[in-house]
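A.B. asks: predicted coordinates and the sequence they were generated for:
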Amino acid sequence: MTLAEFLAEWLSRPETWSGPDSIAARLSEHLLYSVIAILIAAVLAIPLGLYLGNRGRGEILVLTLANTIRALPTLGLLTLIVLITGIGLVPPLVALVVLAFPPLLINTFEGVRSLDATVIDAARGMGFDRGRTIGLVQLPMSIPYILPGLRLAAIQVISAATIAAYVGLGGLGRYIFDGLGRRDFGAVLGGSILVALLSILVEVVLLLIGKYAISPGLRPGKAPVSPGRGLFKLRKATS
């Protein structure tokens, strides 16, 4: 059989479209793991990036921290956490949070550092304390820089969330891991295509959010920090 025939045979099965192993069920599980991991990473990385960027220094610390985290192998980290905590939702979530943390931290830090100092001075001249300046001025004006980091984090997490199936959880990775175990190549191909399509869809949605949700007055004169730029900084720091 060809790959197309394997895929067509898998798509023709009733259990592919209904029941606990259906595409809808596995997709909802995959999205749940991804959203939780991204939210946790954002809660940790964005405040830290705002704090370090507001201090006006700490680039070496940010890059060192981000590179150290990125150097951790996702599957190896997952296995280690499983050995410590046992099977459950915690190990894959920790691994995914570690994956999403660096781009969010770097882009938030770069966003705050790129702001015009006169805007910050004007806010403080109006009586804003440090907390209000960060929350009402620096954070909103850094959104065009934070979104590319969020986009990169989301794509990486969605692609890597298949590891949840490695420790017996659900998600689209079930098709890949179970399919490999049963030599069910249609399921493996179908799961891989679904993960790729989901990543592309999320990329498009976040691009549209960045295009329409950001006020033109907040858009910088040049393009915001891109995921590629952040990765370049990471590679440069490790070279």
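C.D. replies: All right, it came through fine. Remember, it's a predicted structure, so these values are computed and weren't measured experimentally. Numbers count the residues shown, from 1 in each chain.
A.B. asks: from now on I want contacts and neighbour counts done on CA atoms only, so please keep to that.
C.D. replies: Will do.
A.B. asks: list the residues that contact the one residue sitting closest to the centre of the chain.
C.D. replies: When the chain is reduced to its mean C-alpha position, the closest residue under CA atoms, centre = their mean turns out to be residue 153, at 2.2 Å. Residues near residue 153 by CA atoms under 8 Å, 6 or more residues apart in numbering: 38, 99, 100, 101, 103, 104.
A.B. asks: buried residues in whichever strand or helix holds residue 201, which are they?
C.D. replies: In this assignment (DSSP states H and E), residue 201 forms part of helix 185-212. Under the neighbour-count criterion of 16 or more other CA atoms under 10 Å, helix 185-212 has 185-192, 194-195, 198-199, 203, 206, 210 buried.
A.B. asks: ok, residue 90 - how many residues close by?
C.D. replies: For residue 90, the tally of surrounding residues (other CA atoms under 10 Å) stands at 15.
A.B. asks: how close does it sit to residue 80?
C.D. replies: The gap separating residue 90 from residue 80 is 12 Å, by CA to CA, to the nearest Å.
A.B. asks: show me what the helix holding residue 201 is packed against.
C.D. replies: Under the contact definition 3 or more CA pairs under 8 Å, 6 or more residues apart in numbering; DSSP states H and E, helix 185-212 sits against helix 3-11, helix 139-160, helix 173-182.
A.B. asks: second structure for comparison follows:
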Amino acid sequence: MSSTTEIQGFSTESGSRRADRVRLFAQPAAVVVIVGLVLVWAFTRTNDSIEAESIQAGVLLDKTWEHVLITLVVAAIVVGIGVPLGMVLTRSWARPVAPLFIGIANIGQAAPALGVLVLFFLWTEWDGLWAAALPIAFYSLLPVLRNTIVGIQSVDPALVDAGKGIGMSSSGVLFRIEVPLAIPLILAGLRTSLVLAVGTATLAFFVNGGGLGELVDTGYKLNRVSVLVVGAVLAVGLALLVDWVGALLEEYLGPKGLS
């Protein structure tokens, strides 16, 4: 009976792994097909002068690049702050203040994204890339910070004791045992943060940050459905591609022994 269970478990696990691998190939292919079909429809239909001004290759590339740039800056900020801060907050001397930082990150994500953007704009009087990227990073920080803490705290204490037993320092145990084993959870948090960032970046036009939200706003305000659809589909496609990149990172950067 136990051998049958093991065989069944192996079969189920193998099927799950196969499904994940199929999804890794199917997701980007579906995005390319859907976005391609929408772009063909938008470029081949009869557009008026306002639609033609927005639906042109140069404009779409510029707005997509602005959206990607915001996402990359947010990713750098979130990783640069969330991972080191999470590592520090797992140390015994810093654990009492961990709830404070988690609470601050919770506030950032619980508050409406548009409210965070506008309040930051009013406080700093900035506009452009950084006026959008900094509050979006604050909004997207929680998954990386929380997953870093949970991932490190979930490491088997026996492995930590073994590392100390062979003469590793506290920092050696952290960087050579705890962090590598926490990578899958950290990457899962980063994946969530990036998808949040892509979605929230559509609001960047409120602070002159650019991005695909400008197309959505133009299409809505001027009642140009084609512009609205193109902007929305490009934003959704970008979010799905970012999610796919996150899945690739989880698949190939995680500890091989855990796969």
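C.D. replies: Looks like it arrived, so ask away. Since the model is a prediction, treat every value here as computed from it, not as a measurement.
A.B. asks: where does the TM-score land?
C.D. replies: Scored by TM-score structural alignment, normalised by the length of structure 1, the superposition of the two chains gives a TM-score of 0.79; 212 aligned residues with a CA RMSD of 2.4 Å.
A.B. asks: okay, the helix holding residue 201 of structure 1 sits on what stretch of structure 2?
C.D. replies: Helix 185-212 of structure 1 corresponds to residues 225-252 in structure 2, going by TM-score structural alignment.
A.B. asks: one more: stretch 101-120 of structure 1?
C.D. replies: Stretch 101-120 of structure 1 corresponds to residues 141-160 of structure 2 when matched by TM-score structural alignment.
A.B. asks: show me what counts as buried in that stretch.
C.D. replies: 141-153, 155, 160.
A.B. asks: over to stretch 174-184 of structure 2?
C.D. replies: Taking 16+ other CA under 10 Å as the neighbour-count basis, stretch 174-184 of structure 2 is seen to contain the buried residues 174, 177, 178, 179, 180, 181, 182, 183, 184.
A.B. asks: tally of neighbours for residue 93 of structure 1?
C.D. replies: When neighbours are counted by other CA under 10 Å, residue 93 of structure 1 registers 23.
A.B. asks: next secondary structure after the host helix or strand of residue 19 of structure 2?
C.D. replies: Assigning secondary structure by DSSP H and E places residue 19 of structure 2 in helix 2-44. Note on helix 2-44 of structure 2: by DSSP H and E, the next helix or strand toward the C-terminus is helix 49-54.
A.B. asks: tell me what that next one is packed against?
C.D. replies: Using 3+ CA pairs under 8 Å, 6+ apart as the contact criterion, the secondary-structure elements in contact with helix 49-54 of structure 2 are helix 225-253.
A.B. asks: now the helix it packs on on structure 1. Mean distance?
C.D. replies: After superposition onto structure 1, helix 225-253 of structure 2 lies on average 1.4 Å away from the residues it aligns with, using mean CA distance after the TM-score superposition for structure 1.
A.B. asks: residue range for stretch 138-158 of structure 1 in structure 2?
C.D. replies: Taking TM-score structural alignment as the measure, structure 2 aligns residues 178-198 with stretch 138-158 of structure 1.
A.B. asks: and the matching stretch, how far from the chain's centre?
C.D. replies: In terms of CA atoms, centre = their mean, to the nearest Å, the centre of stretch 178-198 of structure 2 is found 8 Å from the chain centre.
A.B. asks: and if you look at stretch 95-114 of structure 2?
C.D. replies: Computed by CA atoms, centre = their mean, the chain-centroid distance of stretch 95-114 of structure 2 equals 18 Å.
A.B. asks: name the residues of it that are buried.
C.D. replies: In stretch 95-114 of structure 2, the ones that count as buried by 16+ other CA under 10 Å are 98, 101, 102, 105, 106, 108, 109, 113, 114.
A.B. asks: where's the fifth one relative to residue 257 of structure 2, distance?
C.D. replies: For residue 106 of structure 2, the distance to residue 257 of structure 2 (CA to CA) stands at 33 Å.
A.B. asks: residue contacts, residue 249 of structure 2?
C.D. replies: With contacts taken as CA under 8 Å, 6+ apart, residue 249 of structure 2 has the following neighbours: residue 187.
A.B. asks: oh, that last question was meant for residue 230 of structure 1, not what I typed.
C.D. replies: 103, 106, 107.
A.B. asks: pretty sure the last one contacts residue 145?
C.D. replies: This means residue 107 of structure 1. Yes. In this structure residue 107 of structure 1 lies within contact range of residue 145 using CA atoms under 8 Å: 5.8 Å.
A.B. asks: in helices only, show me the buried residues of stretch 95-114 of structure 2.
C.D. replies: Cross-referencing the buried residues of stretch 95-114 of structure 2 with the helices (criterion: DSSP state H) gives 98, 101, 102, 105, 106, 108, 109, 113, 114 as the overlap.
A.B. asks: residue 32 of structure 2: which of those is nearest?
C.D. replies: Ranking these by separation from residue 32 of structure 2, with CA to CA as the measure, puts residue 113 on top at 28.4 Å.
A.B. asks: how about that closest one, what's its match in structure 1?
C.D. replies: Under the alignment by TM-score structural alignment, residue 113 of structure 2 pairs with residue 74 in structure 1.
A.B. asks: let me see the contact set for the closest residue in space to residue 232 of structure 2 that isn't next to it in sequence.
C.D. replies: Counting by CA to CA, 6 or more residues apart in numbering, residue 216 is the residue found nearest to residue 232 of structure 2 once chain neighbours are left out, at 6.1 Å. Residues in contact with residue 216 of structure 2, defined by CA under 8 Å, 6+ apart, are 227, 228, 229, 230, 231, 232.
A.B. asks: how close does the fourth one sit to residue 121 of structure 2?
C.D. replies: By that I understand residue 230 of structure 2. Relative to residue 121 of structure 2, residue 230 of structure 2 is positioned 28 Å away (criterion: CA to CA).
A.B. asks: also the first one?
C.D. replies: According to CA to CA, residue 227 of structure 2 stands 27 Å off from residue 121 of structure 2.
A.B. asks: residue 241 of structure 2 now?
C.D. replies: Counting by CA to CA - residue 241 of structure 2 and residue 121 of structure 2 are separated by 29 Å.
A.B. asks: isn't residue 93 of structure 1 up against residue 33?
C.D. replies: Yes. Counting by CA under 8 Å, residue 93 of structure 1 sits close enough to residue 33 to count as a contact (6.9 Å).
A.B. asks: circling back: for the helix holding residue 19 of structure 2, packing partners?
C.D. replies: helix 225-253.
A.B. asks: let me know the angle separating the helix it packs on from helix 179-200.
C.D. replies: Interaxial angle, helix 225-253 of structure 2 versus helix 179-200 (axes from the mean of the first three to the mean of the last three CA atoms, to 10 degrees): 180 degrees.
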